[in-house]
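*Asks:* Kindly generate the corresponding structure for this input.
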Amino acid sequence: MTTAAPAGSRALPHPARTEIRLESVLHALSDPVRLRVVRELAADGGELPCSHFDLPVTKSTTTHHFRVLRESGVVRQVYRGTAKMNGLRRDDLDALFPGLLDSVLAAARRQADAG
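*Replies:* Below is the predicted model of the structure:
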């Protein structure tokens, strides 16, 4: 069951672990901008605000990319004060798709290193 935001709150809806689908995760990771966000979150290991990311797209497109990542179950977004914080849902992804995230991140790192 998708975790819905309570009425009047700033909480964002996220899919429950059981609702995360492989095809949605793969779609989310297939975009270079979204993959860049995931790589930065994985490298940090914690939560980062949206403003941390210097992406080569407009603010509205950035919002779209974060929504795709959240709705697919790749990231969890929470408000902390006025900042929207993003964290990788590594535990959920590793439990559902063992090795997938590490394989994708390693492939992305090799590709980036190759230039």
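*Asks:* Please make it C-alpha for all contacts and neighbour counts, starting now.
*Replies:* OK.
*Asks:* Show me the helices in this protein, by range?
*Replies:* Here the chain has its helices, by DSSP state H, at 22-29, 32-44, 59-72, 90-96, 100-114.
*Asks:* Now distance to residue 82 too, for these, in CSV please.
*Replies:* Below are these laid out as CSV (distance: least, Cα to Cα, whole Å):
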stretch, distance to residue 82
helix 22-29, 26
helix 32-44, 20
helix 59-72, 15
helix 90-96, 25
helix 100-114, 30
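*Asks:* what's the closest of these to residue 16?
*Replies:* Go through the helices of the chain one by one with Cα to Cα and the one that ends up closest to residue 16 is helix 90-96, at 9.2 Å.
*Asks:* Not counting its own residues, what contacts the closest one?
*Replies:* 17, 74, 100-101 (Cα atoms under 8 Å, 6 or more residues apart in numbering).
*Asks:* For the residues you listed, pick the one with the most neighbours.
*Replies:* residue 74 (26 neighbours; other Cα atoms under 10 Å).
*Asks:* for comparison, sequence B:
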Amino acid sequence: MPHPTRDDLRLEAVLHALSDPMRLRIVRELAADGDELSCSQFELPVTKSTSTHHFRVLREAGVIRQNYRGTAKMNGLRREDLDDLFPGLLDALLAAAARQEARLGG
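*Replies:* Predicted structure coming up:
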């Protein structure tokens, strides 16, 4: 699975990846857990192929890192890379998403 190098991460790609509610939900769950989660641990209200698409977009944007552990595809947030390249961005987006969820009840 191709992952962009740290130097290849681009703000536009990260923002695009995080602009989708399902992808933002995945990132919020990874941030809350603080560790790697397998794809099967996410309960997304979409088909498996759509879920795969969302994980691919996040990986190709450099937001997450995926690797296989046995037969499980593990997902981890690339927080250190994102925080170093775009200081405060991830925390601001996660906080804004939490406020929006509280405001909209969703």
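*Asks:* Give me the TM-score for these two chains.
*Replies:* With the length set by TM-score structural alignment, normalised by the length of structure 2, the two chains reach a TM-score of 0.97; 104 aligned residues with a Cα RMSD of 0.4 Å.
*Asks:* Of all the helices of structure 1, which one comes closest to residue 81 of structure 1?
*Replies:* Ranking those by their distance to residue 81 of structure 1 (criterion: Cα to Cα) puts helix 59-72 first, at 18.0 Å.
*Asks:* May I see the buried residues of that closest one?
*Replies:* By neighbour count with 16 or more other Cα atoms under 10 Å, helix 59-72 of structure 1 contains the buried residues 62, 65-72.
*Asks:* Output the contacting helices and strands for that helix.
*Replies:* Using 3 or more Cα pairs under 8 Å, 6 or more residues apart in numbering; DSSP states H and E as the contact criterion, the elements in contact with helix 59-72 of structure 1 are helix 22-29, helix 32-44, strand 75-80.
*Asks:* repeat that with 6 Å
*Replies:* The contact analysis (3 or more Cα pairs under 6 Å, 6 or more residues apart in numbering; DSSP states H and E) places helix 59-72 of structure 1 against helix 22-29.
*Asks:* For burial, what's the neighbour tally of residue 36 of structure 1?
*Replies:* Number of residues near residue 36 of structure 1 (other Cα under 10 Å) recorded here: 16.
*Asks:* and it, what pairs with it in structure 2?
*Replies:* Across the two structures, residue 36 of structure 1 finds its equivalent in residue 25 of structure 2, going by TM-score structural alignment.
*Asks:* With residue 51 of structure 1 instead?
*Replies:* In the superposition onto structure 2, residue 51 of structure 1 corresponds to residue 40 when matched by TM-score structural alignment.
*Asks:* which residue numbers in structure 1 go with stretch 82-99 of structure 2?
*Replies:* Residues 93-110 of structure 1 are where stretch 82-99 of structure 2 aligns, with TM-score structural alignment as the criterion.
*Asks:* From residue 18 of structure 2, how far out is the residue positioned nearest the centre of structure 2?
*Replies:* In structure 2, the centroid-proximal residue (Cα atoms, centre = their mean) is residue 27; its distance is 3.4 Å. When distances are taken as Cα to Cα, to the nearest Å, residue 27 of structure 2 and residue 18 of structure 2 turn out to be 8 Å apart.
*Asks:* for residue 100 of structure 2, same thing?
*Replies:* Using Cα to Cα, which is the criterion applied here, residue 100 of structure 2 is 14 Å from residue 18 of structure 2.
*Asks:* Which residue of those two possesses the greater neighbour count?
*Replies:* More neighbours sit around residue 18 than around the other of residue 100 of structure 2 and residue 18, counting by other Cα under 10 Å; the figures are 23 against 12.
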